[in-house]
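**Q** pasting the structure only:
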């Protein structure tokens, strides 16, 4: 039997009112706790977090507008500030003040949303022109997706959606650091699989820079099947620069980066 969510938590579909909260969770966990980004970009993390926060508005909004993004809310959350309680939660970041530390930024995330699983219907493709600010904030972002695309040897016709409600695209899995280690990511992932299957989706695709996320999505509960369709390791990935020299653009990060496709159709 699959583990259930503890009673203090509740899964909800994310709405426009949660966009800033979801964006802050995504930014904070990636900039300070990812196996890739804080290793690749160890300097000026608060400044980069703010840059990332501004740049991520489009992609987070796109996924919330899809109606397919889920969040876990802590029903017993205690607000830190009186003004947060009056609005049922508030992001208190001041993007003009780059002095806060990671823990201070976390303390300013005064809302009950604690884990997110962002997704959108694959038929609603991203506007790549609006993704460019993300590449400026995290230059390796574009390379991650480019390398995974080259490694994916599938015939696009074998999996790409031709209509709505066929393939769900997963992008951004994050849990507030103080809530990590309790299995919330896995519970939310498996809930998304079940909901998507019930809605008639045949598959979910996800790119991940986390070993834990890779493990969950490549080993989904029956009857679903997860397949790694492309992966590389950041320490061994190499390419030639303009001078023809071998370079390792992802070092010293040490993580497997993978693209995974989950088949939601019941196995025979």
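**A** The structure has been received and is ready for your questions. Please read these numbers as outputs of a predicted model, since none were measured by experiment.

**Q** only C-alpha atoms for contact and neighbour calcs from this point on.
**A** Will do.

**Q** Hmm, residue 233 and residue 254 touching each other?
**A** Yes: contact between residue 254 and residue 233 holds when scored by Cα atoms under 8 Å: they sit 7.1 Å apart.

**Q** I'd like to know how many residues surround residue 201.
**A** When neighbours are defined as other Cα atoms under 10 Å, residue 201 has 21 of them.

**Q** and it, helix, strand or coil?
**A** With DSSP: H, G, I helix; E, B strand; the rest coil as the basis, the three-state label of residue 201 is coil.

**Q** got the contact list for the residue minimising distance to the centre of the chain?
**A** Within the chain, one residue has its C-alpha closest to the average C-alpha position: by Cα atoms, centre = their mean, that is residue 172, at 1.1 Å. Listed by Cα atoms under 8 Å, 6 or more residues apart in numbering, the contact partners of residue 172 are 26, 116-119.

**Q** Now name the helix or strand holding it.
**A** strand 167-175 (DSSP states H and E).

**Q** For residue 113, which non-adjacent residue is spatially closest?
**A** The spatial neighbour of residue 113 that comes closest, neighbours along the chain excluded (Cα to Cα, 6 or more residues apart in numbering), is residue 73 at 4.5 Å.

**Q** structure B:
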């Protein structure tokens, strides 16, 4: 069906990803459904991660202002090998997305295959890359994933050499992890998993701007809590740079409990570099980054108690 805005196709169960039939009672408007992120969605979810990370994050959109398109594309290409690890999204069976069954495609060839990503078509050396760049990258995300919640098993993070390579591309992300580790108030050994199937580490949350305010991020978060409890996990930890995400994960539904473990003051945090004090996060548009634990607490470490 052609509309004035593009091609509208109603999705069926045979589309990409794996339809979740047992949502543990989590209800969504009829146009949306929860799908497991599977390997056939690899490039799509990878591009959406970095579009959300650089353009729709109040933290990174401020820090990388003026180079957002190039940074998003460079990170997208540099991360492909990282996300091929079996322990990572989209291969580990622990990550989910919200699918819009009434998504309006821009290209008929996208609709024919249930959605397509065109980020590989951009030339990083194009002098006009940043001109209207956000819209160009958004238009190239021609697929129905509108929200996502990414997870890994804390005990099985994959090859640490791949993590180190990724942190060279995203050095400020490594700074967050180091700060959380240094300021986590919990006694060492009191919460770390001793085997797989115990603790979930949330590694990405995002919702397309046009779909925000409809409660789908909150619904997906609730589903993930219930699903991981059903699988036997005892806790979830998540880092939050968005006040709305922070609110959802610090106010989980019964019987879950959570709290903020660490708060990083983005505007005032200083490190020493080449003998000088610098504030690497001072251009952030929000004042704090949190680690939260659901189980025990939230903040850098939000730990949600699933037991």
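**A** Noted; the coordinates are in hand. Just so it is clear, the model here is predicted, and its values are computed rather than measured.

**Q** what residue of structure 2 takes the place of the residue nearest to the centre of structure 1?
**A** In the superposition onto structure 2, residue 172 of structure 1 corresponds to residue 204 when matched by TM-score structural alignment.

**Q** Residue 247 of structure 1 -> structure 2?
**A** Under the alignment (TM-score structural alignment), residue 247 of structure 1 maps onto residue 278.

**Q** Just give me the neighbour total for its match.
**A** Other residues close to residue 278 of structure 2 by other Cα under 10 Å number 14.

**Q** Next up, the contacts around it.
**A** Neighbour list for residue 278 of structure 2: 270-272 [criterion: Cα under 8 Å, 6+ apart].

**Q** Could you do residue 305 of structure 2 as well?
**A** For residue 305 of structure 2, the contact set (Cα under 8 Å, 6+ apart) comprises 234-236, 256-258, 293-296.

**Q** Of those residues, which belong to helices?
**A** Where the contacts of residue 305 of structure 2 are compared with helices, as defined by DSSP state H, there is no overlap at all.

**Q** okay, among these, which ones form the most distant pair?
**A** Distance extremes for those: the farthest pair is 234 and 258 at 12.1 Å, using Cα to Cα.

**Q** Can you check which residues contact both of the two?
**A** Between them, residue 234 of structure 2 and residue 258 share these contacting residues under Cα under 8 Å, 6+ apart: 295, 304-305.

**Q** Between the residues you listed, which sits nearest residue 65 of structure 2?
**A** Of these, the one sitting nearest to residue 65 of structure 2 (Cα to Cα) turns out to be residue 304, at 33.4 Å.

**Q** Can you tell me what residue 186 of structure 1 aligns to in structure 2?
**A** Looks like residue 186 of structure 1 aligns to residue 218 there (TM-score structural alignment).

**Q** Surely its match touches residue 250?
**A** No: Residue 218 of structure 2 is not in contact with residue 250 according to Cα under 8 Å; the separation is 11.5 Å.

**Q** Counting neighbours, go ahead and name the busier of the two.
**A** Legend: neighbour count by other Cα under 10 Å for residue 218 of structure 2 and residue 250, higher for residue 250 (23 against 17).

**Q** any idea which element the nearest residue to residue 55 of structure 2 once chain neighbours are set aside lies in?
**A** In space, not counting the residues next to it along the chain, residue 55 of structure 2 is nearest to residue 61; the distance is 5.3 Å by Cα to Cα, 6+ apart. Using DSSP H and E, residue 61 of structure 2 maps to helix 60-63.

**Q** doesn't residue 174 make contact with residue 116 of structure 1?
**A** Yes: in terms of Cα under 8 Å, residue 116 of structure 1 counts as a neighbour of residue 174; the distance is 5.4 Å.

**Q** what's stretch 49-56 of structure 1 aligned against in structure 2?
**A** Stretch 49-56 of structure 1 falls opposite residues 72-79 of structure 2 when the two are matched by TM-score structural alignment.

**Q** Buried residues in stretch 215-226 of structure 2, which are they?
**A** 216-226 (16 or more other Cα atoms under 10 Å).

**Q** Save those as JSON lines, and put in secondary structure too.
**A** Below are the buried residues of stretch 215-226 of structure 2 laid out as JSON lines (three-state DSSP):
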{"residue": "216", "secondary structure": "helix"}
{"residue": "217", "secondary structure": "helix"}
{"residue": "218", "secondary structure": "helix"}
{"residue": "219", "secondary structure": "helix"}
{"residue": "220", "secondary structure": "helix"}
{"residue": "221", "secondary structure": "helix"}
{"residue": "222", "secondary structure": "helix"}
{"residue": "223", "secondary structure": "helix"}
{"residue": "224", "secondary structure": "helix"}
{"residue": "225", "secondary structure": "helix"}
{"residue": "226", "secondary structure": "helix"}
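
**Q** of the residues you listed, closest to residue 199 of structure 2?
**A** residue 225 (11.5 Å).

**Q** Show me where structure 2 has its helices.
**A** Using DSSP H, helices in structure 2 cover 42-55, 60-63, 68-78, 108-112, 133-139, 160-169, 171-183, 216-230, 243-250.

**Q** related to what we said a few turns ago, roughly how far is the strand holding residue 172 of structure 1 from the heart of the chain?
**A** With Cα atoms, centre = their mean, to the nearest Å as the basis, the distance from the averaged C-alpha position of strand 167-175 of structure 1 to the chain average is 5 Å.

**Q** what about it, how far off from structure 2?
**A** Once the two models are superposed, strand 167-175 of structure 1 sits on average 0.7 Å from its counterpart in structure 2 (mean Cα distance after the TM-score superposition for structure 1).

**Q** dump the residue contacts of the nearest residue to residue 62 of structure 1 once chain neighbours are set aside.
**A** Distances taken as Cα to Cα, 6+ apart put residue 120 closest to residue 62 of structure 1, at 7.3 Å, once the chain neighbours are dropped. Listed by Cα under 8 Å, 6+ apart, the contact partners of residue 120 of structure 1 are 62-64, 66-69, 168-170.
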